[in-house]
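*Asks:* Structure for this input, please:
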Amino acid sequence: KILNHLTTIPEGFKPIGKVNRLLKNAKKLLAKNELDWGLGELLAYGSILLEERDVRMSGQDVKRGTFSHRHAIFRDANNYKELNRLHGIAPNQGKFRIFNSLLSEFGVLGFEFGYSLATPETLVIWEAQFGDFYNGAQVMVDQYIYAAESKWRRMSGLVVLLPHGYEGQGPEHSSGRLERFLQGCAEYNVTVANITSPANFFHAIRRQLARPFRKPLIVMSPKSLLRHPECISNIKDFETGNRFQEVIDDAQIDTKKAKKVRRLLLCSGKIYFDLLAKRREDNITDVAIVRIEQLYPLPEKQLERIFKKYSNAEIIWVQEEPANMGAWQHMIYNYCTKVPMKLISRKASASPATGFKKRHEKEQKEIIEKAFS
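*Replies:* The predicted structure follows:
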């Protein structure tokens, strides 16, 4: 019902040509029972609305999405009137409010945090244009989002989406500063995730209101993965009976094959797809790749099962970020006395990323090749 509504244009509304192409591609995916990130995200919001709960979203370019993946609002090519794609799914549904905000991370994130305190039954989301820009609201993160429950016993279910990933766009458009968010984690104050599948994002979003308590959710959200041909989920993965997966094991290696695995690559985020492509290209069968989708609270029981399964393997943490950034320090802090773990990453750096495309590609290639050498 929701997907049909999302891919149908009402009579009398004339969309621009790009919207027609968007809907055509969406219908092609649905014909194969598949959903990409944009559809999976809107499906999550639609499912919450059908529970008669509201969804509120703001940020500097959220109606379209910075990377043109969301298109929550269409505009009529003739009169420029807006069509909210999540209105009118059912007679009795929650309200979907979405606002392109002013260019103040500090002001807008602070407002949305306050809104989330006042409306715990509403899904409240703030999205940065790029994850790098959140530092304009660092005070709100440190003083309120991370410490409000400890200081004032105030819970918040605010979702913060920070587009993150190393794609050669330079030091101001590559990093949501994952390491800083992980450094502030303690006493189960927040959830920090780096999600790589539309279905898993769907379940993470729904979990925010499904739980009998509220915790802020910080997501290192994707950029290039929004259109990656393998970042697709089957429609069955969204159905009742499925849930958010904190850890995603290597589907190609069963328990029997695991005994022959010489190296276990642990990673989080889009680098998984680079590693997967390299393994496939070189026909490597003795290296397993496991994704950690939730970095805090760390899913220790799931990880213990992973380490037990690959008991003969050397364990390596692989990340795109420099050694002094990303999740490496967080993993070492939690596992230095439990399992031996090595690092493959960019070298420590004062700047999050290089501004030279060729240097970025060289660094990325070296990380991937070293992971399998």
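*Asks:* When you work out contacts or count neighbours from here on, use the C-alpha atoms and nothing else.
*Replies:* Fine.
*Asks:* Pretty sure Leu42 sits in a strand.
*Replies:* No. Per DSSP: H, G, I helix; E, B strand; the rest coil, Leu42 lies outside any strand segment and is helix.
*Asks:* okay, now Cys336: neighbour count?
*Replies:* For Cys336, the neighbour count with other C-alpha atoms under 10 Å is 12.
*Asks:* Equivalent analysis for Lys357, please.
*Replies:* Neighbours around Lys357, by other C-alpha under 10 Å: 13.
*Asks:* dump the residue contacts of the closest residue to it other than its chain neighbours.
*Replies:* Leaving aside its sequence neighbours, Lys357 sits nearest to Gly168 (C-alpha to C-alpha, 6 or more residues apart in numbering; 5.0 Å). The neighbours of Gly168, taking C-alpha atoms under 8 Å, 6 or more residues apart in numbering as the test, are 174, 353-357, 360-361.
*Asks:* cool, and Lys347?
*Replies:* 322-324.
*Asks:* Now, those residues that are in strands?
*Replies:* Those of those mapping onto strands are Pro322, per DSSP state E.
*Asks:* what's the closest of the contacts of Lys347 to Ala199?
*Replies:* Minimum distance to Ala199 across the contacts of Lys347 is 28.9 Å, recorded for Pro322 (C-alpha to C-alpha).
*Asks:* Hmm, that closest one is touching Ile344, no?
*Replies:* No. Pro322 lies out of contact with Ile344 (C-alpha atoms under 8 Å); the separation is 9.3 Å.
*Asks:* overlap in contacts of these two?
*Replies:* Joint contacts of Pro322 and Ile344 (C-alpha under 8 Å, 6+ apart) do not exist.
*Asks:* State whether the residue nearest to Lys357 is indeed within a strand.
*Replies:* No. Read with three-state DSSP, Gly168 is coil and lies in no strand.
*Asks:* So it versus Ser175, what's the distance?
*Replies:* 11 Å (C-alpha to C-alpha, to the nearest Å).
*Asks:* Okay, and the most centrally placed residue in the chain sits in which element?
*Replies:* For the chain, the residue nearest the mean C-alpha position is Ser221 (3.3 Å; C-alpha atoms, centre = their mean). For Ser221, there is no enclosing helix or strand under DSSP states H and E.
*Asks:* Let me see the contact set for it.
*Replies:* Taking C-alpha under 8 Å, 6+ apart, one finds 161-164, 194-195 in contact with Ser221.
*Asks:* just Pro299 next, same as before
*Replies:* 246-247.
*Asks:* what about it, distance to Ser311?
*Replies:* Taken as C-alpha to C-alpha, the span from Pro299 to Ser311 is 18 Å.
*Asks:* From Leu42, how far off is Glu230?
*Replies:* Glu230 is 19 Å from Leu42, by C-alpha to C-alpha.
*Asks:* I have a second one here; can you model it like the first so I can compare?
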Amino acid sequence: VVEYGAELGVEEFVIGMAHRGRLNVLANVLGKTYNDIFAEFEGKAFGSDGFAGDVKYHMGYSSDKIVRGGKKVHLSLTPNPSHLEAVNPVVEGISRAKIDQYHQGNVKKLVPILIHGDQSMAGQGIVYEVLQMSQLQGYGTGGTIHLVINNQVGFTADYVEGRSSTYCTDVAKTTLSPVFHVNADDIEAVVYVIKLALEFRQKFHRDVFVDILGYRRHGHNEADEPRFTQPDLYRRIARHPKVREVYIKKLVESGSLTEKETTQMEDEFKQYLNDRLEESKQQETASVTSFLEGVWSGVRRAEEKDFEKSPETGVAQKKFVEISEQVTDLSRNGGAGTNLKFFAKIQKLYENRRKMVVEHKKLDWGMAETMAYAVLVTNGTQVRLSGQDSGRGTFAHRHAIITAEDNTKHVPLNHLSAEQAPFEVYNSFLSEYGVLGFEYGYAYAAPTTLTIWEAQFGDFANGAQIIIDQFVASSETKWHRMNGLVLMLPHGHEGQGPEHSSARIERFLSLCAGNNMQIINCTTPANIFHILLRQMAFPFRKPLVIFTPKSLLRHPLCVSQLDDFLEGTRFREVIDDDFAEAKAVRKVLFCSGKVYYDLLERQQTKDVKDIAIVRLEQLYPFPEKQLHAIIKRYPNAGQWCWVQEEPENMGAWCFVLRTFPKNGNGLELVAREADSSPAVGLPQVHAFQQENLVRRAFDQ
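*Replies:* Next comes the predicted model:
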């Protein structure tokens, strides 16, 4: 693939595979030295910092290979977990980012390669999801080479137990992708078919599959006993000559080599391996590829002090107003002579957004988010946003893609100036697992782009839990790979039932340690503006999980003053109460997210001055220093409560209880009773529960 690909103009291959056979690929394809591989088997830690976050056959690697024709080809093997096929969408996202940003959109210069097992090919649904993405505008990579290592058996299961289809590759029929079936014992036939597959990909830019029919000589691994479950098959395999023996016989019979020469080659190679093994024993550490090079140069690792105070991300007033007028001017919709006509409600919405800045000087959530993107692209930072219905927004608050009366799709954020960076927004197909994995991969390869995945409802993220657990939360710990992906998860209890209320804050907080990611549940338009700008202003990259609102998108009190966006302002990790009288306060209510506005309504209508409401806008990294400063303002408070609308066994409570600063008083809880479901189904019951919760917060 590599040698012939270079002849066809390929400059880079991005490879994804499971652990089985990985060391072979590392050594014989990517050129990882035997010394380093043996050093890992000796238990040597990676690098000077003693990093040892994952098993050796999950680690990534990259190298430049000079092929026979003298051309240089870059090869990268993506790190992966044991979850079979989970790396597939990540590889596609990495490939798309590199095609977009480093190969000027030329898909012929980069080819993704996915190496599958036969059982996982048929059994893992992510294979189908990724295949369905292959021809979509926002996710295509010009075709992927799929190599299926077909061993005709799973761990212990027979192939007939692994699928209902005739072939494990029958999923390829959904996109009319060609499939080549080839005998693994016939090495020259395998080479011929792979060349043919590569030619097809380069010509037609579609996925192509090569089903390499072989077997496992030793079962699932070298220590396994396959005759427990496949006695007849493994009697046949024991009698069958090895692939090397089959090919040696062919070479000898053709006169290409003598038997003596083949024996000599084997002896020399074994001696070479023994020499490398002895050398590896003298190494103090194993080698690990640094990724803080190339496009990652200038990015450093985060430090504890980085989270003590957010950097300033406000914008000069003149520039802010100018950008707001550009982004709301629908006449800026293309080249000369273009005169798109828009639905009257859209025109009014954009005019109202203009007035928010230039007249009323108050911005709602939709305008604040739009301004964040506008400021970023104006300053040269590319933005990529994808998710189900993300163009308009599930709750019709964004309208980043607007459709003219003639069905032309118009993106106002791409018509600000000739010098701006691109703003890309895609309505994804109905997948969470595949699309989140893709966007994670995109952010992996494009650290200077703000990459966002948005769930239609926050709880839909549970369909992508493997990506969240195995990549988003832990990649820096396991593989030393930073990632700046943003997740937007609509969250809030508003009577919509169990499936449309909770984005499962508790699950994300249970994954937090070592400042591995940022968990945000903000309540003001200014804070959503600043957190998006902060993500790119930080000199490092950490995943950012934002629990976004639904009803607050149109709540009359959920607005921010223009001054909150201007020079000298920043993201506020904790927001204090400016209504209560600090020295008179006897009780402090700490909360996060939408429930603040329910508490605020009661405080204001009842004119309660002796109970303060403090908002934690950032839950992790926990803003302990900022919180301490606010707690000191209430010396006479004798009661401290955490208020959440989620049930007691969900939400942030368990995390807050473990993390909250000890101030001599116990932290009390006001929440719904523990439940196995996040929310009730009847709106009337929800309203009663919510009213009761707010009353208890003030009266209990």
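*Asks:* And the TM-score between these chains?
*Replies:* Their TM-score after superposition, calculated using TM-score structural alignment, normalised by the length of the first structure, is reported as 0.97; 369 aligned residues with a C-alpha RMSD of 1.1 Å.
*Asks:* Shouldn't Asn515 of the second structure be within a strand?
*Replies:* No. Checked against three-state DSSP, Asn515 of the second structure lies outside a strand; its state is coil.
*Asks:* Which residue in the first structure aligns with it?
*Replies:* Using TM-score structural alignment, the partner of Asn515 of the second structure in the first structure is Tyr188.
*Asks:* my guess is that match contacts Pro297, does it?
*Replies:* Yes. Using C-alpha under 8 Å, Tyr188 of the first structure is in contact with Pro297, at 6.5 Å.
*Asks:* Neighbour count: these two, which is higher?
*Replies:* Shown here are Tyr188 of the first structure and Pro297; by other C-alpha under 10 Å, Pro297 has more neighbours (17 against 12).
*Asks:* Please say which position in the second structure that one maps to.
*Replies:* So Pro297 of the first structure corresponds to Pro621, using TM-score structural alignment.
*Asks:* and that match, what does it touch?
*Replies:* Counting by C-alpha under 8 Å, 6+ apart, Pro621 of the second structure has contacts 307, 515, 517-519.
*Asks:* same thing with Leu117 of the first structure?
*Replies:* 154-157.
*Asks:* Highest neighbour count among the residues you listed?
*Replies:* Ser156 (28 neighbours).
*Asks:* Which stretch of the first structure lines up against the stretch of helix or strand Asp211 of the second structure belongs to?
*Replies:* Secondary structure assignment for Asp211 of the second structure, by DSSP H and E: strand 208-213. Under TM-score structural alignment, strand 208-213 of the second structure has no counterpart anywhere in the first structure.
*Asks:* next one: stretch 253-271 of the second structure
*Replies:* So stretch 253-271 of the second structure sits over no part of the first structure, by TM-score structural alignment.
*Asks:* ok, now stretch 179-192 of the second structure?
*Replies:* So stretch 179-192 of the second structure sits over no part of the first structure, by TM-score structural alignment.
*Asks:* Endpoints of that stretch, how far apart?
*Replies:* 14 Å.
*Asks:* From the chain's centroid, how far away is it?
*Replies:* 36 Å (C-alpha atoms, centre = their mean, to the nearest Å).
*Asks:* what do you get for stretch 115-131 of the second structure?
*Replies:* The answer for stretch 115-131 of the second structure is 20 Å, by C-alpha atoms, centre = their mean.
*Asks:* which residues in the first structure does that stretch align to?
*Replies:* Going by TM-score structural alignment: stretch 115-131 of the second structure matches no residues.
*Asks:* Repeat that for stretch 642-651 of the second structure.
*Replies:* Taking TM-score structural alignment, stretch 642-651 of the second structure hits residues 317-326 over in the first structure.
*Asks:* Helices of the stretch 1-150 of the second structure, start to end?
*Replies:* Shown for the stretch 1-150 of the second structure, the helices assigned by DSSP state H, counting those that start in this stretch span residues 2-7, 22-28, 34-41, 87-102, 118-123, 125-133.
*Asks:* Oh, that last question was meant for the stretch 451-600 of the second structure, not what I typed.
*Replies:* Under DSSP H, counting those that start in this stretch, the stretch 451-600 of the second structure gives helices at 465-467, 475-479, 505-510, 525-537, 595-605.
*Asks:* possible to save the ones you listed as CSV with distance to Gln101 of the second structure and mean neighbour count?
*Replies:* As requested, those are exported to CSV (distance: least, C-alpha to C-alpha, whole Å; neighbours: other C-alpha atoms under 10 Å):
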stretch, distance to Gln101 of the second structure, mean neighbour count
helix 465-467, 24, 20
helix 475-479, 23, 19
helix 505-510, 31, 18
helix 525-537, 17, 23
helix 595-605, 42, 16
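*Asks:* Name the stretch from these that approaches Asn379 of the second structure most closely.
*Replies:* That would be helix 525-537 among these, by C-alpha to C-alpha, at 10.7 Å.
*Asks:* contacts for that closest one?
*Replies:* With C-alpha under 8 Å, 6+ apart as the criterion, helix 525-537 of the second structure contacts 310-311, 313-314, 363-366, 368-369, 371-372, 376, 448, 450, 484, 522, 541, 544, 558-561, 564-565, 570-572.
*Asks:* let's see 6 Å
*Replies:* 364-365, 368-369, 372, 559-560, 570-571 (C-alpha atoms under 6 Å, 6 or more residues apart in numbering).
*Asks:* what do you get for stretch 321-332 of the first structure?
*Replies:* 178-179, 345-348.
*Asks:* of Glu230 and Leu42 of the first structure, who's got more company?
*Replies:* Between Glu230 of the first structure and Leu42, counting by other C-alpha under 10 Å, Leu42 is the more crowded of the two (20 against 12).
*Asks:* Out of the helices of the stretch 451-600 of the second structure, which is closest to Gly117 of the second structure?
*Replies:* Per C-alpha to C-alpha, nearest to Gly117 of the second structure of the helices of the stretch 451-600 of the second structure: helix 465-467, 18.9 Å.
*Asks:* so the closest one matches what in the first structure?
*Replies:* Using TM-score structural alignment, helix 465-467 of the second structure pairs with 138-140 in the first structure.
*Asks:* Quick one: average offset of that stretch versus the second structure, please.
*Replies:* Stretch 138-140 of the first structure, aligned to the second structure and superposed, deviates on average by 0.2 Å (mean C-alpha distance after the TM-score superposition for the first structure).
*Asks:* Quickly note the distance from the residue nearest to the centre of the first structure to Asn200 of the first structure.
*Replies:* Counting by C-alpha to C-alpha, the gap from Ser221 of the first structure to Asn200 of the first structure is 12 Å.
*Asks:* got it, and Arg177 of the first structure?
*Replies:* Distance from Arg177 of the first structure to Asn200 of the first structure, by C-alpha to C-alpha: 22 Å.
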